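> what follows is a predicted protein model with its sequence.
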Amino acid sequence: MEIEKILKEQRNFFETGATKSIQFRQNALNRLEIIIKKHEREIADALKKDLHKSAFESYMTETGLLLNEIRYVKKHLASWMKEKRVPTPLAQFPAKSMVIAEPYGVVLIIAPWNYPFLLCLQPLIDAISGGNCCVIKPSGASTVSFKMIKKIIEEAFPLEFVAVIKDGEKENKKLLEQKVDFIFYTGGPRVGKLIMEQAAKQLTPVVLELGGKSPCIVEESADLNLAAKRIVFGKFLNSGQTCVAADYVLVQESVKEELILKMCKWIHRMYGKEPLKCKDYPKIISSYHYERLMKLLKEELVVSGGYGRKETLQIAPTILNETDFDAPVMQEEIFGPILPVIGFETIERAVNLVKQKEKPLALYLFTKEQSVKKQVLSQLSFGGGCVNDTIVHLATSYMGFGGVGASGMGSYHGKAGFDTFSHKKSLLVRKSKIDIPIRYLPYRKYKNLFLHLFLR
């Protein structure tokens, strides 16, 4: 069906007001939950074919998080939808003031390939909670997952409520030319800029979930074994194809070699001495990205990994030492299983090195010193992160997730997601029986006294 026709049908359906009731939204969330559970095995199979993910990793990083988000939203939706009473200034007496959350209307969700189900359906859950109709454009790079997403959506919802648009250059261009009420995009900064430019032509609000070079700072007081274990887990999950994965490690010189040795140890423990034979180790999404990543390894000092297998599009978990900030691997988001390690003498130097780059989507700090924690967190701006862990801050509905500066704008998950997909309408309701005459002409001295009393 043509994009224009789908949008017209969704606009007509939204205008009926059906999506605004709490019962409709709860029913839609229930339906999506049932369908996801029904196809859990097929979702895992799709992720295995597209990214070579294990069933365990698929549930941990995608299906389980989706089901958790649905349960959380259903539990709290009624309270989020209530009119919120706020104080009324004395100058507006007698009246009451309130803020009302209302849906935007027809929203567009553009999702990436690296976590195809999570990053497509999680914003959908939040959009449904806000009472919107949705057009979804998953990435075609994860081809099997795309078909599975389409199957889930078509089984769960009618086209006039939620529709899936196929990926393609022609379709993408056509889609961005259409008038929608809100755009939610997850992907890279280059496309994010193009989407924002197109949205600006029609003054369409956007949320951009981008990426960047997320640092991991390891200070000498840290528990190095635990730091190494958690860095390896977060970095090589999904073969490094995670927007919040640590892009590089800054480690104090006094413990640098020890940290590297411990990271190598944990790579061997998690993936074996021959990681490419590990049945649970994911692959790179395409030959293009495989070649791109392999080129980044040229002229770098490899201390672990550094090799790949083109036939299966897998690259061994790789650690680089003595990487220079001017090296090619430090000029772009790596988005793969390559981890440069850079030393620093003082925490002030580490902070300054991070400041030289754009504000990152995530930041991780390993330390036992409260003064170091305070110094780093107070001086560096980033989307979100962890102290003494990596990556897991996004796996919650209790906090919003999003970037800042070049790493994105806006946030979602839980209440933050409901707020993102809802317009907050301010309303003041005045009483009719009393009408204080101070604001009306003609102005008098006594009115001026009262005005200064009310508005001081």
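All right, it came through fine. Model, not experiment: these values are computed from the prediction.
> all contacts plus neighbour counts: C-alpha atoms, from now on.
Will do.
> residues contacting Val376?
Val351 (C-alpha atoms under 8 Å, 6 or more residues apart in numbering).
> secondary structure class for it?
helix (DSSP: H, G, I helix; E, B strand; the rest coil).
> ok, it to Leu361 distance?
According to C-alpha to C-alpha, to the nearest Å, Val376 stands 15 Å off from Leu361.
> who's in contact with the helix or strand containing Val341?
Applying DSSP states H and E as the criterion places Val341 in strand 338-344. Under the criterion C-alpha under 8 Å, 6+ apart, residues 235, 240, 246-253, 256, 293, 317-324, 329, 350 lie in contact with strand 338-344.
> only the buried subset of those residues, as a ChimeraX command please.
Applied in ChimeraX, the following selects the buried portion of the contacts of strand 338-344 according to 16 or more other C-alpha atoms under 10 Å:
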select :235,240,246,247,248,249,250,251,252,253,256,293,317,318,319,320,321,323,329,350
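> so which strand or helix has the nearest residue to Lys49 once chain neighbours are set aside?
Nearest residue to Lys49, sequence neighbours excluded (C-alpha to C-alpha, 6 or more residues apart in numbering): Val144, at 7.0 Å. Assigned by DSSP H and E, Val144 belongs to helix 143-156.
> next secondary structure element downstream of that helix?
Trace forward from helix 143-156 with DSSP H and E and the next one is strand 162-164.
> what is that following strand packed up against?
Strand 162-164 sits against strand 133-137, helix 143-156, with contacts defined as 3 or more C-alpha pairs under 8 Å, 6 or more residues apart in numbering; DSSP states H and E.
> ranking those by burial, who's on top?
Comparing the helices and strands packed on strand 162-164 by mean neighbour count (mean count of other C-alpha atoms under 10 Å), strand 133-137 ranks first with a mean of 25.
> hmm, back to that, check which helices and strands the helix holding Val144 sits against.
helix 22-38, helix 40-51, strand 162-164.
> swap the cut-off to 7 Å and go again
For helix 143-156, the packing partners by 3 or more C-alpha pairs under 7 Å, 6 or more residues apart in numbering; DSSP states H and E come out as helix 22-38, helix 40-51.
> roughly how far out does the first one sit from the chain middle?
So that's helix 22-38. Distance of helix 22-38 from its chain centroid, counting by C-alpha atoms, centre = their mean, to the nearest Å, is 22 Å.
> what about Pro138, neighbour count?
Per other C-alpha atoms under 10 Å, the neighbour tally for Pro138 reads 27.
> from Glu154, how far out is it?
Distance from Pro138 to Glu154, by C-alpha to C-alpha: 14 Å.
> residues in contact with the helix holding Val144?
Applying C-alpha atoms under 7 Å, 6 or more residues apart in numbering, the contact partners of helix 143-156 are 31-32, 35, 43, 46-47, 49-50, 116-117, 138-140, 164.
> got another, please set it beside the one above:
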Amino acid sequence: MEELHANLAELNRAFCCGKTRGVEWRKSQLRAIIRLITENEAQIFEALHQDLGKHPVEAYRDEIGIVKKSADHSLLHIEKWMAMKKDWLPLLLFPATGQVLPEPLGTVLIMGSWNFPISLALDPVIGAISAGNTVVLKPSELAPACSSFLHRIVPLYLDKEAIKVIPGGSEVAEKLLQHRWDKIFFTGSPRVARIIMSAAAKHLTPVTLELGGKCPVILHSFSGSDLQVAVKRIVGGKWGPCAGQACIGVDYVLVQQKDAPVLVELLKNYIKKFYGEKVEKLQNICRIVNQNHFDRVRNLLQDPSVSASIVYGGSVDCKNLMIEPTILVDPPLDSDIMTEEIFGPLLPIITLDKIEESIDFINERPKPLAIYAFTRCKRFKERIMQETSSGSVTFNDIMIQFLCDSLPFGGVGESGFGRYHGKYSFDTFSHEKAILQRSYFLELEPRYPPWNDFKLTFIKMAYNFNYIGLLLLLLRRMFHRGKAQ
């Protein structure tokens, strides 16, 4: 605790002295992050392989590339984001100016996740640095090699007085949450998010929660070439990123009953092509992160009614914590596999009489982090956009929305709240301070007592922006005063 207090005191001093507010400091730290991931690429590959069995291609695509892209984007735009912006003011206040100044929040706590332990740690840090904050990063203890790497390497590249990595398990997280922060950013499960919100409430600390949910795929288009592309993208998006251990990964597929057999066969073909056959010989796919999560995912298949719905896969390798890509057709809707976030390589297919029923099916359940729909129908797209609620909607692809710095990334309802990526990350870690400056010239007497009918009429017109009426009212009053004199 003494060491933690000392670290936080140093961070607060760094912020209060203003060193993080200048654009050059922010740019230097962003460049340092780019050097960090570039010069230590091999070590990152090794750490990700130790923790999750990630292939270097997947590791670069989902971790290193994400961080570099995000830092480059911030470097390109940071001066524009920091600039004070003018805003419109009512003519009644003339002469006056209104401006909005983005200012850093202070010292922020960022708690990373184990499934993408490099990108989901450093990407929010990029936003916090861009906004001019001091930062404590707590990596996930469930990815120990990556946590150790960040703890060891970050101080060699980034400003040690303003950015600190504090590793550890739940006991460290509990101690961190006892302190007052200016912002908490958390990526993880709803269960832990409730603990964080409870702790943050004691200090009225603002929180951004990036959670998850059961993200559905609606398969509406079923023509030959469209279907081939759709299934290829579903297989790549379901099992490719961390073996389904991704918050925006595919959780289940909605399809018309008559089309399900064709879908299953195509899924099987692409699974074999991408990842191989038999659980002992799988390749290009991650393992389950640890024994607890392995047991949790395996237990989803233990219910006899669920196991009876398996049409492909289902084998497990307990020694290597591998679970074969598994397809299920119409498991019971009240089973755990359909009520809990799967976060693993199991894919239920739910059949419907008409695919239009998918909208009601989704709306009867908690709001997902993402909805994916494969369709060419503009009317059906419009219905999905207008009649459902989710963190995002992506048409005709899987998970690519995460790569787009120009789009906000975040959830709604139980899938989280707050947003980040690009300018949205800068905004998440900033406060937009309103600044109004007015001249001593032109004093509006109707704003002051004693009150009378003229002042009431004047104020009503002012609030209704009836400036012509105000002018006429003033001219009439001046005329009557002159006449009386």
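Received it, and whenever you're ready, just let me know what you need. Not measured: the values here are computed from a predicted model.
> would you pull the TM-score for this pair?
Superposed pair, TM-score by TM-score structural alignment, normalised by the length of structure 1: 0.97. Supporting alignment: 456 aligned residues with a C-alpha RMSD of 1.3 Å.
> before we move on, back to that, most tightly surrounded among the helices and strands packed on helix 143-156 of structure 1?
Most buried among those, counting by mean count of other C-alpha under 10 Å: helix 40-51, with a mean of 20.
> give me the mean distance between the helix or strand that that helix is followed by and structure 2.
As assigned by DSSP H and E, the chain's next helix or strand after helix 40-51 of structure 1 is helix 55-58. Mean deviation of helix 55-58 of structure 1 relative to structure 2 after superposition (mean C-alpha distance after the TM-score superposition for structure 1): 0.4 Å.
> against structure 2, where does helix 55-58 of structure 1 fall?
Aligned by TM-score structural alignment, helix 55-58 of structure 1 falls on residues 56-59 of structure 2.
> so who does the most centrally placed residue in structure 2 touch?
Nearest to the mean C-alpha position of structure 2, counting by C-alpha atoms, centre = their mean, stands Gly410 at 3.6 Å. Contacts for Gly410 of structure 2 (C-alpha under 7 Å, 6+ apart) come out as Glu210, Gly391, Gly416, Phe417, Gly418, Arg419, Tyr420.
> what's near enough to touch the residue mapped onto the fourth one from structure 1?
In structure 1, the residue matched to Phe417 of structure 2 (TM-score structural alignment) is Met409. Neighbouring residues of Met409 of structure 1 by C-alpha under 7 Å, 6+ apart: Val207, Leu208, Glu209, Gly402, Gly403.
> quick one, what contacts the aligned partner of Tyr463 of structure 2 in structure 1?
Alignment note: Tyr463 of structure 2 maps to Leu455 in structure 1; criterion TM-score structural alignment. Leu455 of structure 1 sits next to Ala91 when contact means C-alpha under 7 Å, 6+ apart.
> what comes into contact with the strand or helix carrying Asn352 of structure 1?
Assigned by DSSP H and E, Asn352 of structure 1 belongs to helix 347-355. Contacts to helix 347-355 of structure 1, defined as C-alpha under 7 Å, 6+ apart, come from residues Leu250, Phe344, Val376.
> okay, those in a markdown table with distance to Val302 of structure 1 next?
A markdown table is the format used below for the contacts of helix 347-355 of structure 1 (distance: C-alpha to C-alpha, whole Å):
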| residue | distance to Val302 of structure 1 |
| --- | --- |
| Leu250 | 16 |
| Phe344 | 19 |
| Val376 | 29 |
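> one step back: for the helices and strands packed on helix 143-156 of structure 1, give me TSV that also has distance to Ile284 of structure 1.
Supplementary listing: those in TSV, determined by distance: least, C-alpha to C-alpha, whole Å:
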stretch	distance to Ile284 of structure 1
helix 22-38	25
helix 40-51	7
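> of all those helices, which lies closest to Phe184 of structure 1?
helix 22-38 (19.1 Å; C-alpha to C-alpha).
> name the SS class of the counterpart of Ala373 of structure 2 in structure 1, please.
Structural alignment places Ala373 of structure 2 opposite Leu365 in structure 1 (criterion: TM-score structural alignment). Of the three states, Leu365 of structure 1 takes strand under three-state DSSP.
> relative to Glu333 of structure 1, how far out is Leu365 of structure 1?
For Leu365 of structure 1, the distance to Glu333 of structure 1 - C-alpha to C-alpha - is 19 Å.
> of the two, who's got more company?
When Leu365 of structure 1 and Glu333 are compared for neighbours, Leu365 comes out ahead with 25 against 17, by other C-alpha under 10 Å.
> who's in contact with the more buried one?
By C-alpha under 7 Å, 6+ apart, Leu365 of structure 1 lies in contact with Cys216, Ile217, Val218, Cys386, Val387, Asn388.
> filter those residues down to the ones in strands?
If you go by DSSP state E, the contacts of Leu365 of structure 1 have Cys216, Ile217, Val218, Cys386, Val387 in strands.
> list just the nearest of these to Leu313 of structure 1.
Looking across these and measuring by C-alpha to C-alpha, the closest to Leu313 of structure 1 is Cys216, at 26.6 Å.
> burial count for that closest one?
The tally of other residues near Cys216 of structure 1 (other C-alpha under 10 Å) stands at 28.
> distance-wise, check it relative to Lys265 of structure 1.
Distance from Cys216 of structure 1 to Lys265 of structure 1, by C-alpha to C-alpha: 19 Å.
> so the closest residue to Trp88 of structure 2 other than its chain neighbours: helix, strand or coil?
Using C-alpha to C-alpha, 6+ apart and skipping residues adjacent in sequence, the residue nearest Trp88 of structure 2 is Gly98, 6.4 Å away. With three-state DSSP as the basis, the three-state label of Gly98 of structure 2 is strand.
> ok, now Leu89 of structure 2?
coil.
> what lines up with Pro155 of structure 2 in structure 1?
Checking TM-score structural alignment: Pro155 of structure 2 goes with Glu154.
> counterpart of Val311 of structure 2 in structure 1?
Aligned partner of Val311 of structure 2 by TM-score structural alignment: Val303.
> residues touching its match, list them.
Ile319, Leu320, Asn321.
> the last one pairs with which position in structure 2?
In structure 2, Asn321 of structure 1 lines up with Val329, judged by TM-score structural alignment.
> that match touches Ser309, doesn't it?
Yes - assessed by C-alpha atoms under 7 Å, Val329 of structure 2 is found in contact with Ser309 at 5.3 Å.
> before we move on, back to that, can you tell me which of the contacts of Gly410 of structure 2 are in helices?
Taking DSSP state H, every one of those sits outside helices.
> show me these that map onto strands.
The strands, defined by DSSP E, take in Glu210, Gly416, Phe417 from the contacts of Gly410 of structure 2.
> the second one and Phe409 of structure 2, how far apart?
The gap separating Gly416 of structure 2 from Phe409 of structure 2 is 10 Å, by C-alpha to C-alpha.
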